[in-house]
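Trainee: sequence unknown, structure follows:
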């Protein structure tokens, strides 16, 4: 998927419909709201977070390494 921005909003619909509750503020601020959702529905969320998202984490690791190493520089010919 080559898009500059993607946003998942499925959990938002569950909260707005009153089907689930949001995580406590400290978890929201710590970036752990996904973990709160996992604890609420482990059977449903396990596959999504720990199997399907692994490909994303691989791509994220590659992108972070590329930023760390920087662009490849052409070697000068003598």
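Mentor: Cool, the structure landed. Computed from a predicted structure; not experimentally measured. Residues are numbered from 1 along each chain as shown.
Trainee: rest of the way, CA atoms for contacts and neighbours
Mentor: Noted.
Trainee: Enumerate every residue touching residue 44.
Mentor: By Cα atoms under 8 Å, 6 or more residues apart in numbering, the contact set of residue 44 is residue 38.
Trainee: Would you check how far apart it and residue 37 are?
Mentor: The spacing between residue 44 and residue 37, counted by Cα to Cα, to the nearest Å, is 10 Å.
Trainee: what ranges do the helices span in this structure?
Mentor: For the chain, helices defined by DSSP state H occupy the ranges 10-16, 25-29, 33-40, 42-47, 54-69.
Trainee: Need the winner for burial among the ones you listed.
Mentor: The highest mean neighbour count among the helices of the chain, using mean count of other Cα atoms under 10 Å, belongs to helix 33-40: a mean of 16.
Trainee: this is the other structure I want to compare:
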């Protein structure tokens, strides 16, 4: 099973699991597909920070990743 650590930045997560980019894009984070976004903001942005910024319930994000076969770790409260 793939482990997704919510405390890691998006750039690192997408490097490890490229499908994270598409999952994020289809769940309210469309900006992740913009050219250069991962190389800049993605280096310091985490899923936790992004969910707070976009006001997307973290429980929804966790559920989406679990349905995609990920074991979600980190502060998912």
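Mentor: Thanks, I have the structure now. Small disclaimer: the values here were computed from a predicted structure and weren't measured.
Trainee: Can you give me the TM-score here?
Mentor: The TM-score (TM-score structural alignment, normalised by the length of the second structure) is 0.31; 45 aligned residues with a Cα RMSD of 3.9 Å.
Trainee: Overlap in contacts, residue 44 and residue 37 of the first structure.
Mentor: With Cα under 8 Å, 6+ apart as the test, residue 44 of the first structure and residue 37 reach no residue in common.
Trainee: Show me what whichever strand or helix holds residue 15 of the second structure is packed against.
Mentor: Assigned by DSSP states H and E, residue 15 of the second structure belongs to helix 10-16. With contacts taken as 3 or more Cα pairs under 8 Å, 6 or more residues apart in numbering; DSSP states H and E, helix 10-16 of the second structure sits against helix 19-25.
Trainee: buried sites along the helix it packs on?
Mentor: Applying a neighbour-count criterion of 16 or more other Cα atoms under 10 Å, one finds 20, 21, 23, 24 buried in helix 19-25 of the second structure.
Trainee: Please tell me how far residue 59 of the first structure sits from residue 65 of the first structure.
Mentor: Taking Cα to Cα, one finds residue 59 of the first structure at 10 Å from residue 65 of the first structure.
Trainee: cool, residue 27 of the first structure as well?
Mentor: Taken as Cα to Cα, the span from residue 27 of the first structure to residue 65 of the first structure is 28 Å.
Trainee: and the closest residue to residue 70 of the second structure other than its chain neighbours, how many neighbours?
Mentor: Nearest residue to residue 70 of the second structure in three dimensions, chain neighbours excluded: residue 2, at 4.9 Å (Cα to Cα, 6 or more residues apart in numbering). When neighbours are counted by other Cα atoms under 10 Å, residue 2 of the second structure registers 13.
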